[in-house]
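>>> pasting a predicted model and its sequence here:
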Amino acid sequence: MAVPRSKTSKAVTKRRQTINMKLTAPQLVECNNCGNLVQSHHVCPKCGFYRGRQVITPETKG
């Protein structure tokens, strides 16, 4: 059975762990109705359409 020769330092451990913690930006697609950039598989907050159908009525700021 393999046994490490010496203790792995905290810096080396944290450096190895942070490689897998990188955040990725969400994929944005153009809304078919208004052209607004929205996340895939989400309702457009600007016009309220999802897959060509009116799902919600967007609230107007007044």
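Here it is on my side, so go on. Computed from a predicted model, the values in this text were never measured in an experiment.

>>> use CA for all of it now, contacts and neighbours both
Fine.

>>> now the most centrally placed residue in the chain. Nearest residue, chain neighbours left out?
For the chain, Pro26 is the residue whose C-alpha lies nearest the centre (CA atoms, centre = their mean; 3.6 Å). Excluding the flanking residues, the one nearest Pro26 by CA to CA, 6 or more residues apart in numbering is Gln39, at 6.7 Å.

>>> residues in contact with Leu37?
28-31 (CA atoms under 8 Å, 6 or more residues apart in numbering).

>>> please compare the first structure with the one that follows:
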Amino acid sequence: KRRANWKMSAPNLVRCSKCGELMMPHRVCKACGSYNKREIIAQD
């Protein structure tokens, strides 16, 4: 009976404000390396 509450939910995705790529909220964008409109990881 408790297994009825075991369900998968789709991940919440937002668009990156710099490049527009889908990403998890409150994380560094994997495509451009930015977070909160600042470059965190330098891209080559």
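Structure's in. What do you need? Keep in mind the model is a prediction, meaning the values are calculated, not measured.

>>> what lines up with the residue nearest to Pro26 of the first structure in the second structure?
Counting by TM-score structural alignment, Gln39 of the first structure corresponds to Met24 in the second structure.

>>> kindly report the same for Ile19 of the first structure.
Under TM-score structural alignment, Ile19 of the first structure pairs with Ala4 in the second structure.

>>> returning to what we had before: could you check how far the residue nearest to the centre of the first structure is from Asn32 of the first structure?
18 Å (CA to CA, to the nearest Å).

>>> which parts of the first structure are strands?
In the first structure, the segments counted as strands under DSSP state E are 28-30, 37-39, 49-50, 53-54.

>>> average offset between the first one and the second structure?
It refers to strand 28-30 of the first structure. Aligned to the second structure and superposed, strand 28-30 of the first structure gives a mean residue distance of 0.3 Å (mean CA distance after the TM-score superposition for the first structure).

>>> pull the distance from that strand to the chain's centre.
13 Å (CA atoms, centre = their mean, to the nearest Å).

>>> for the first structure, what spans make up the helices?
10-18 (DSSP state H).

>>> would you mind measuring from Lys18 of the second structure to Lys1 of the second structure?
From Lys18 of the second structure over to Lys1 of the second structure (counting by CA to CA), the distance is 46 Å.
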